[in-house]
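A predicted structure for the sequence below; I have some questions about it.
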Amino acid sequence: MSVRTRPALWWRVGIALSAFLGLTLGNASLVYFTVQSNVIVLGYFIGAAYWMLERGTVDAPAPRLRGAATLYIVITGLVSHVLLQHGANPLPGLVDGPDRLAHWSSFFLHYVTPVMVVTDWLLLKPRNASAWRDIPLWLAFPLGYAAVVLTRNALFADFPLKYPYFFFDPTTKGYGYVWGQIAMLTVEFVVLAAAVVGLDRLGTKVAGKLRPAATEA
């Protein structure tokens, strides 16, 4: 069976399309982690679709990079929904109000793309491709992002969008609050990274149970 007829290929094309729509329907700046993580996902899954066709396999390439992209987009979805939106329902803004395109952009960036990427990680190959030792490497990007934001703000007082997220803003509660938020988020990101590795193992079991009943996607 040709790779072109496999659901895995078209699911990954769908992920790239979702990230693309999220990035192009809105006008968010690259200064946001949301935008950066979706750019990473877009680039990875375009490359994945290309190499799947080139190699004639449903296995996604560069599994460590795939794990990193999965972690970053999970962070994006959870931080937005829990910390920024406080669990608010994202659906009403899609059909009502003057900023529907912005709501659709946010919906793709924070909900559709993360859910599709996690589904890909859970159900599609390769399996058992991540390792616990990958976690420090994966965390280098979000921690580096925080370091860049804080360093940039200290060096360039007139930089636009100095505080892309409230937990970077020391103007009301001071830097003690900022460092406390970063420490708390770091612990949470370690837990999420461990969950990504754990989902890889869980996905192996799920795929094993599904294989007798269906051909491999």
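Thanks, I have the structure now. Numbering: from 1, shown residues only.

can we go C-alpha only for contacts and neighbour counts from here?
Noted.

spatially speaking, which residue is in the middle of this structure?
I73 (0.9 Å; CA atoms, centre = their mean).

List the residues that contact that one.
Listed by CA atoms under 8 Å, 6 or more residues apart in numbering, the contact set of I73 reads 34, 37-38, 41, 110, 113-114, 117.

this is the comparison structure:
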Amino acid sequence: MIQAPTSNSIFEVIIRFFSYFTILSNLIVFAYFISKALSAELGENGFWTKPETSTAVTVYITVVGIVYHIVLSKIHNPQGLAKIADHGLHSFTPIITLLYWGVFVSNKKVNYSSIPYWLLYPAIYFVYTIIHGALTQFYPYPFLDVSKIGLLQSFLNCLVVLVLFTFLSLLLSLIANIRYKKLNPST
């Protein structure tokens, strides 16, 4: 985007870059793992060390991988270094994060009541994307492009993805809580 900008403004190029859910979610994963690396200095009871946070982060990046491989990979064909970066963001990071969650977090109790809060990030992202797109005519993903598929279809696509977020949130929480109960039968 920086090498071949579609805009004259570097500010607009930066805004567009950070308008991708993939980029934002990978930054969240990065912040999460940095916080885990620093947890000895920051303490074990912080926001980033909670099993709910880890599960939400895992859901976000897992959706990135699923949506990319089911929908976007068929229409996006990067080459060279872009292909390596593309697989890092859409394949490697989701797989590593899910594996980390499965090994280190999936045996900890997760409160189901936190799930609605997890859904705020994708919901706000969708609202922002539709409003930003209406103002700039830039939609980062074709399944959200109101100018090409209409507002109703964009809304329905957002709803389908939010259902996926909800399903994965419930599924991972259920898995964690079942494993927690098996390891702690007296609770």
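Sure, I can see it. Just so it is clear, the model here is predicted, and its values are computed rather than measured.

circling back: in strands, which of the contacts of I73 of structure 1 appear?
Members of the contacts of I73 of structure 1 lying in strands (criterion: DSSP state E): none.

Turn those residues into TSV, including distance to G203 of structure 1.
Formatted as TSV, the contacts of I73 of structure 1 follow (distance: CA to CA, whole Å):
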residue	distance to G203 of structure 1
T34	26
S37	23
N38	23
V41	20
H110	23
T113	19
P114	16
V117	13
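
which of these tops the neighbour count?
T113 (29 neighbours; other CA atoms under 10 Å).

what do we get in structure 2 for that one?
Aligned counterpart of T113 of structure 1 in structure 2: T93 (TM-score structural alignment).

Quick check: that match touching L27?
No: judged on CA atoms under 8 Å, T93 of structure 2 makes no contact with L27 at a distance of 10.7 Å.

Kindly provide the distance from the closest residue to Q137 of structure 2 other than its chain neighbours to G102 of structure 2.
Nearest non-adjacent residue to Q137 of structure 2, counting by CA to CA, 6 or more residues apart in numbering: S147, 7.4 Å away. Using CA to CA, to the nearest Å, S147 of structure 2 is found at 40 Å from G102 of structure 2.

same check, this time on T93 of structure 2
To G102 of structure 2, T93 of structure 2 is 14 Å away according to CA to CA.

can you check V146 of structure 2 too?
From V146 of structure 2 across to G102 of structure 2, the span is 37 Å (CA to CA).

and the two? which has more neighbours close in?
V146 (20 against 16).

Who are the packing partners of the helix ranked longest in structure 1?
Secondary structure of structure 1 per DSSP state H: the longest helix is helix 174-210. Counting contacts by 3 or more CA pairs under 8 Å, 6 or more residues apart in numbering; DSSP states H and E, helix 174-210 of structure 1 packs against helix 63-78, helix 113-123, helix 134-155.

again, only using 6 Å
Secondary-structure packing of helix 174-210 of structure 1 (3 or more CA pairs under 6 Å, 6 or more residues apart in numbering; DSSP states H and E): helix 113-123.

what is the orientation angle of the helix it packs on with helix 63-78?
140 degrees (axes from the mean of the first three to the mean of the last three CA atoms, to 10 degrees).

how far apart are helix 113-123 of structure 1 and its match in structure 2?
For helix 113-123 of structure 1, the mean distance from the matching residues in structure 2 following superposition reads 0.9 Å, by mean CA distance after the TM-score superposition for structure 1.

Counting by contacts, list what that helix packs against.
Identification of packing neighbours for helix 113-123 of structure 1 by 3+ CA pairs under 6 Å, 6+ apart yields helix 174-210.

hmm, try it at 10 Å
helix 7-25, helix 33-55, helix 63-78, helix 174-210 (3 or more CA pairs under 10 Å, 6 or more residues apart in numbering; DSSP states H and E).

In whichever helix or strand comes after the shortest one, which of the residues would be classed as buried?
Along the chain past helix 63-78 of structure 1, the next helix or strand (assigned with DSSP states H and E) turns out to be helix 92-95. Residues of helix 92-95 of structure 1 classed as buried under the neighbour-count rule (16 or more other CA atoms under 10 Å) are 93-94.

What is the nearest of the contacts of I73 of structure 1 to G93 of structure 1?
Closest to G93 of structure 1 out of the contacts of I73 of structure 1 is H110 (13.8 Å), distances taken as CA to CA.
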